[in-house]
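A.B. asks: Curious how this folds, go ahead:
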Amino acid sequence: MPKAWSDKRERQYQHIKSSAKKQGASTDRAEEIAARTVNKNRAQSGEAKKSSRSSTQDSSPQRRGGQRSGKTGPKGPTRDQLYNEAKKRNIKGRSKMTKNELATALGR
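C.D. replies: Here you go, the predicted structure:
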């Protein structure tokens, strides 16, 4: 847990971590889920110094509640998330690619 987190965020982190462990996630996976959730909430509330567009404009993790892991409808990461990964990997022509084209270029 980063030192920049407030007491509220620490409590939130511990709650999410214990909840994920109860649902069967490993300790490492539970910590990752909790940290990502808290960091996204910090970005959306303006507490984080840096935040990506997909963190601030996407719905909150609590509201989304696993929408992208269901059996129907769109699945997987958003186009913006794929674009950010393509940017990190320095893939040419990424700005004009669709979500499916980005996924293909990233090897998904």
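A.B. asks: rest of the way, CA atoms for contacts and neighbours
C.D. replies: Will do.
A.B. asks: Secondary structure class of the most centrally placed residue in the chain, three-state.
C.D. replies: Against the mean C-alpha coordinate of the chain, by CA atoms, centre = their mean, the closest residue is Arg36 at 5.8 Å. Secondary structure for Arg36, judged by DSSP: H, G, I helix; E, B strand; the rest coil, is helix.
A.B. asks: And this one, please, so the two structures can be compared:
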Amino acid sequence: MPRGDKSSYTDKQKRKADHIAESYEERGVSHEEAERRAWATVNKESGGGNKSGSGRGHPDTHESSRKGGRRGGSSQSHEKRSAAARKGWETRRKRAQG
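C.D. replies: Modelled structure (predicted):
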């Protein structure tokens, strides 16, 4: 089987890759890069093509999917967040006294 041949993947894996690629493209990733990332994600979750025999293989792990929404973080730097927290604390302290 030549590299890039998707015939050993199940229909569900193909649908999942299409959906993931669509999501990447919506976020501005090029079509080729989106396809590459999508298949890498499917391979990571399912261990590659699963078509060779009923009941064979390992259960899928969905770690990659879960991680997607949790990446990133605040757009502010640590220093700015700390300064904002200090300022808020000072304001609350002064209002509690007065």
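A.B. asks: Work out the TM-score between the chains.
C.D. replies: TM-score for the superposed chains, counting by TM-score structural alignment, normalised by the length of the second structure: 0.50, backed by 62 aligned residues with a CA RMSD of 3.1 Å.
A.B. asks: just checking, what residue in the second structure corresponds to the residue nearest to the centre of the first structure?
C.D. replies: For Arg36 of the first structure, the aligned position in the second structure is Ala40, judged by TM-score structural alignment.
A.B. asks: Compute the number of surrounding residues for Gln42 of the first structure.
C.D. replies: For residue 42 of the first structure the amino acid is Arg, not Gln. 20 (other CA atoms under 10 Å).
A.B. asks: what about it, helix or strand, and which?
C.D. replies: With secondary structure defined by DSSP states H and E, Arg42 of the first structure is part of helix 27-45.
A.B. asks: Check which helices and strands that helix sits against.
C.D. replies: Counting contacts by 3 or more CA pairs under 8 Å, 6 or more residues apart in numbering; DSSP states H and E, helix 27-45 of the first structure packs against helix 7-22, helix 53-57, helix 61-64.
A.B. asks: Please enumerate residues in contact with it?
C.D. replies: 1, 9, 12-14, 16-18, 20-21, 48-51, 55-57, 60-61 (CA atoms under 8 Å, 6 or more residues apart in numbering).
A.B. asks: and Thr91 of the second structure, how many neighbours?
C.D. replies: 11.
A.B. asks: do the same with His15 of the first structure
C.D. replies: Neighbour number of His15 of the first structure under other CA under 10 Å is 12.
A.B. asks: Could you do Lys6 of the second structure as well?
C.D. replies: 14.
A.B. asks: Okay, it and Lys51 of the second structure: tell me how far apart.
C.D. replies: Note on Lys6 of the second structure: its distance to Lys51 of the second structure, by CA to CA, to the nearest Å, is 10 Å.
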